[in-house]
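**Q** Below are the sequence and a predicted model for it; my questions follow.
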Amino acid sequence: MNTAPLAERIRPIELTEVVGQKHILGENKILNRIVNSGRISNMIFYGPPGTGKTTVANIIAKKTNKSFYKLNATNASLNDVKEVIATTNTLMGMNGVLLYLDEIQNFNKKQQQSLLEYIENGKITLIASTTENPYHYVYKAILSRSTIFEFKMLVKEDVIKGLKRGLTIIRDEIKNDVIVKDEALDYMGEVSGGDLRKALNGLEVAIYSTPPNSHGEIIIDLNIVMDSTQGKILNYDKSGDSHYDVLSAFQKSIRGSDVDASLHYLARLVESGDLISICRRLLVIASEDIGLAYPNAITIVKNCVDSALQLGLPEGRIPLAQGVILLATSPKSNSVICAIDRAINDLRNKEIGDIPAYIKDSHYSGAEDLGRGIGYKYPHNYKNNYVKQQYLPDNIKEAIYYNPGNNKMEEQFSNYIKSLKDLK
């Protein structure tokens, strides 16, 4: 019996057998055309695990006359790369070398740079794969010389299609009839998280751990696959690219007042145990996206965050959900972040000039001799605690940074300031 994992035994040898990735592998799609042309260029495959990156690289290797080498950057060294490069000057490398470098994000800059010279002269054709965003982890000189293809997470239907193919292989290998209930296949497709390799491993465990019945049938039902497969593994890494994708979707959903989507992404973060990121992002959102449209939001959210940090998870999910629902259903205004960013932009890009002398610190002996505080009008000595005077430096005295948002609260603030300025 073949002892290789099922995922390896059913690995496609033709592009038509690859499940999913129709956006790049479908008929007349770009990667399909490149592979069938036989003229292979440097490529980077980017996407979650179990989506076909290694499979497609193997198919490409079989369609070229180049010598094929495979390294995994997790455990490969610079010496391993040098050994591959050395073959370019031998008979084995006379037609060029195709190097498949898996998990390239684990190579440091020096290791990646060592490939450049040989990528440039065409002696090495590089196909690298990564589960992380290549724009964050791959050396820019390699990016500029490569075509990037994103492998997307498989949908449930794609995973089930792959499972059925695996089931056909197993049926050919063993003497017993194998019957997998539809609800069992559906469950494996659902909890796989788009990872076909994970789903196939679960199917194999379920089948080989289940004894045949009196009729010689191995029947796999929902209870068996639930017992044989792990729970759903989320595509989330606190230090990886998906971390920022989930947080971005979380904030944008709250900003868009979609309370259900907001709770969905909160659930992802809660399930990953990423309590600190949730708390920091909620505090930011309270000022960045709600701001003065509902000034009390940040106070309430701060209390929710403090409660969550004190409780920890899983109980902390409850005050966090309270904060999320509050923010998602609150009126929105970005006037606060726009105001401070305009002020910072002037500070960085303009000659702003000096602070007016009359509002400089004058609480020390000799300040008056320097002209500090002379002519300052103390607002509390005037009607309504307001008096018109210049506070900004001369060079930017007409600058306007705060533009009130279009909401009831900020309209009240705006009307109050206007009423002061209209006073004679």
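**A** Alright, I've got the coordinates.

**Q** C-alpha only now, for contacts and for neighbours.
**A** OK.

**Q** secondary structure class for Y265?
**A** What DSSP: H, G, I helix; E, B strand; the rest coil gives for Y265 is helix.

**Q** Now for it: which residues touch it?
**A** Y265 sits next to V246, L247, A249, F250 when contact means Cα atoms under 8 Å, 6 or more residues apart in numbering.

**Q** What about these, which one has the most neighbours?
**A** For the contacts of Y265, the largest number of neighbours (other Cα atoms under 10 Å) sits with F250, at 27 neighbours.

**Q** pretty sure that residue is touching S262, no?
**A** Yes. F250 lies in contact with S262 (Cα atoms under 8 Å); the separation is 5.6 Å.

**Q** Use this one as the comparison:
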Amino acid sequence: MEPDLFTAAAEDRQEKDPSSSPLAVRMRPRTLDEVVGQQHLLKPGSPLRRLVGEAGGGPAGPSSVILWGPPGTGKTTLAYVVSKATNKRFVELSAITAGVKEVRAVIEGARRATGGFGRETVLFLDEIHRFSKAQQDSLLPAVENRWVTLIAATTENPYFSIISPLLSRSLLLTLEPLTDEDLRALLRRAVSDERGLTGAVALPEDAEAHLLRIAGGDARRALTALEAAAGAALAKHEAEITLETLEETVDRAAVKYDRDGDQHYDVASALIKSIRGSDVDAALHYLARMIEAGEDPRFIARRLMISASEDIGLADPTALPTAVAAAQAVAMIGFPEAALTLSHATIALALAPKSNAATLAISAAQEDVRRGLAGPVPAHLRDGHYKGAAKLGHAQGYIYPHDVPGGIAAQEYAPEAVRGRKYYEPTRYGAEARYADVADRVRERLGRGEQGGAPSA
């Protein structure tokens, strides 16, 4: 059976027994006018309203939509509203668990539903950035032939995570984080609405303010915390959700995060950015959150190794060996002792001098190669260890650096297309100052001096 979360039977069950669904599901808007926030997408005549046929004459434009935005901003909600407004079947898949087989099954089911019952299908694909190129390719026939209305959600930049053919055939809508005012309206609606708590418990201002703080712009998180706190308050026969009850309910949950979800990447990103910013205390905070959430210590160690090269490089040549040693130690000892090793490495990296010169150097070199600035390898540098190489002029005239005083042979090494390019521009921070001096002296010996400049962007 294909995973259709909103078949007629499921909707009927929800209407007869609303309490069977989570509060976040029960409060899901049924029309675009009920959507909280995202007003830049909901203006009269907007592409989203045209998609649901509100601009006159039925849906217009691309039959596929990519929703890009932070978690809890309404991506699933908008997909559901589109299906309801256009009277289409709604089928949801998650790229975390689904593969090509599941996608093909949904597409085949959509073709049968269209041919047999005349009802089209909205396929909501959550976290599409988790799909490989081949998996995304499998969606193209359905999109091109309009067998389904594809609505794909992603928290990652779609220009980096979604294949160009799919992106070019879709309407890209960017969702913004919900404001406190948006969330306040949503919480108050959930407390009073018959689909929500029906006024069974009150939400005082101090508890409401705390909910807004812990929600962090995430509507789903806000409603989940509200539901848990309301349940606790009612269990204690309280007429309102006190701040004490709310804190007791969400205290431990606030530390936890889904290791397969968005918070996993948000906290990891914050750890690395705190190290990059040399804020050792903030870095230790995020490290502690990851440890307390049960994060795989090997994942943390891998991120530290990347940071050592990306953000520190030759400003402190010991940073990478420290991170690598930490990764090896973590693999051998595991938690809880691995926390000490990860702390050791995190502190060392956060307090190390910073340089992204190595990162910029390889990025600039790769960019030149992608632009076609490669050219043939100079003949004197080519392999000369085979019969006939000399006749081709390969390896002829090569100067062996070890035979030259100082070990630096002034000859052309780069292809002509990138001759004179300077990819490595060292900083004067930490140990890299010494490498900067060495690079200047070597370039002078090679006859390059100041020519060429930095590679163009």
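**A** That came through, no problem. Since this is a predicted model, take the numbers as computed values, not measurements.

**Q** ok so, going back, okay, and which of the contacts of Y265 of structure 1 map to helices?
**A** Using DSSP state H, the subset of those located in helices is V246, L247, A249, F250.

**Q** Format those residues as TSV; extra columns: distance to Q230 of structure 1.
**A** Converted to TSV, those look like this (distance: Cα to Cα, whole Å):
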residue	distance to Q230 of structure 1
V246	22
L247	25
A249	26
F250	26
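
**Q** closest to E117 of structure 1 among those residues?
**A** Checking these against E117 of structure 1 by Cα to Cα gives V246 as the nearest, at 37.3 Å.

**Q** Now that closest one: closest residue in space that isn't a chain neighbour?
**A** Y265 (6.5 Å; Cα to Cα, 6 or more residues apart in numbering).

**Q** can you tell me how far M332 of structure 2 sits from R428 of structure 2?
**A** In this structure, M332 of structure 2 lies at 37 Å from R428 of structure 2, with Cα to Cα, to the nearest Å as the measure.

**Q** Between these two, which has more neighbouring residues?
**A** Each of M332 of structure 2 and R428 has its neighbours counted (other Cα under 10 Å); R428 has more, 16 against 10.

**Q** Nearest residue to that one in space, please, no chain neighbours.
**A** A436 (7.0 Å).

**Q** Next up, the contacts around that neighbour.
**A** Here A436 of structure 2 is in contact with E425, P426, T427, R428 (criterion: Cα under 8 Å, 6+ apart).

**Q** Quick one: which of those is the most crowded by neighbours?
**A** Counting neighbours by other Cα under 10 Å, the top entry in the contacts of A436 of structure 2 is P426, with 23 neighbours.

**Q** my guess is that residue meets D437, correct?
**A** No. With contact defined as Cα under 8 Å, P426 of structure 2 and D437 do not form a contacting pair (9.0 Å).

**Q** What does P59 of structure 2 correspond to in structure 1?
**A** Using TM-score structural alignment as the criterion, P59 of structure 2 maps onto R39 of structure 1.

**Q** Now intersect the contacts of A436 of structure 2 with the strands, please.
**A** Per DSSP state E, strands hold no members of the contacts of A436 of structure 2.

**Q** Would you mind checking which of these is nearest to T245 of structure 2?
**A** T427 (53.0 Å).

**Q** so how far is D102 of structure 1 from F45 of structure 1?
**A** Going from F45 of structure 1 to D102 of structure 1 by Cα to Cα gives 9 Å.

**Q** what ranges do the strands span in the stretch 101-250 of structure 2?
**A** For the stretch 101-250 of structure 2, the strands defined by DSSP state E, counting those that start in this stretch cover 121-126, 149-154, 171-174.

**Q** Switch those over to CSV; also include mean neighbour count.
**A** Formatted as CSV, the strands of the stretch 101-250 of structure 2 follow (neighbours: other Cα atoms under 10 Å):
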stretch, mean neighbour count
strand 121-126, 25
strand 149-154, 25
strand 171-174, 18
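
**Q** Nearest to E432 of structure 2, out of those?
**A** Here strand 149-154 is closest among the strands of the stretch 101-250 of structure 2 (Cα to Cα), at 39.0 Å.

**Q** ok, back up a step: quick one: which of the contacts of A436 of structure 2 is nearest E208 of structure 2?
**A** For these, the nearest to E208 of structure 2 is T427 (48.7 Å; Cα to Cα).

**Q** What residue in structure 1 is paired with the closest one?
**A** In structure 1, the residue matched to T427 of structure 2 (TM-score structural alignment) is G405.

**Q** quick one: the most centrally placed residue in structure 2 from A439 of structure 2, how far?
**A** Taking Cα atoms, centre = their mean, the centroid of structure 2 lies closest to E156, which sits 3.7 Å from it. Distance, E156 of structure 2 to A439 of structure 2, using Cα to Cα: 38 Å.

**Q** any idea how far L6 of structure 1 is from the aligned residue in structure 1 for E208 of structure 2?
**A** Aligned counterpart of E208 of structure 2 in structure 1: L185 (TM-score structural alignment). Distance, L185 of structure 1 to L6 of structure 1, by Cα to Cα: 16 Å.

**Q** check contacts around L342 of structure 2.
**A** L342 of structure 2 touches I300, A301, A326, V330, counting by Cα under 8 Å, 6+ apart.

**Q** which stretch of helix or strand covers it?
**A** Per DSSP states H and E, L342 of structure 2 falls inside helix 338-351.

**Q** in that helix, what's buried?
**A** A338, A339, T341, L342, S343, A345, T346, I347, A348, L349, A350 (16 or more other Cα atoms under 10 Å).
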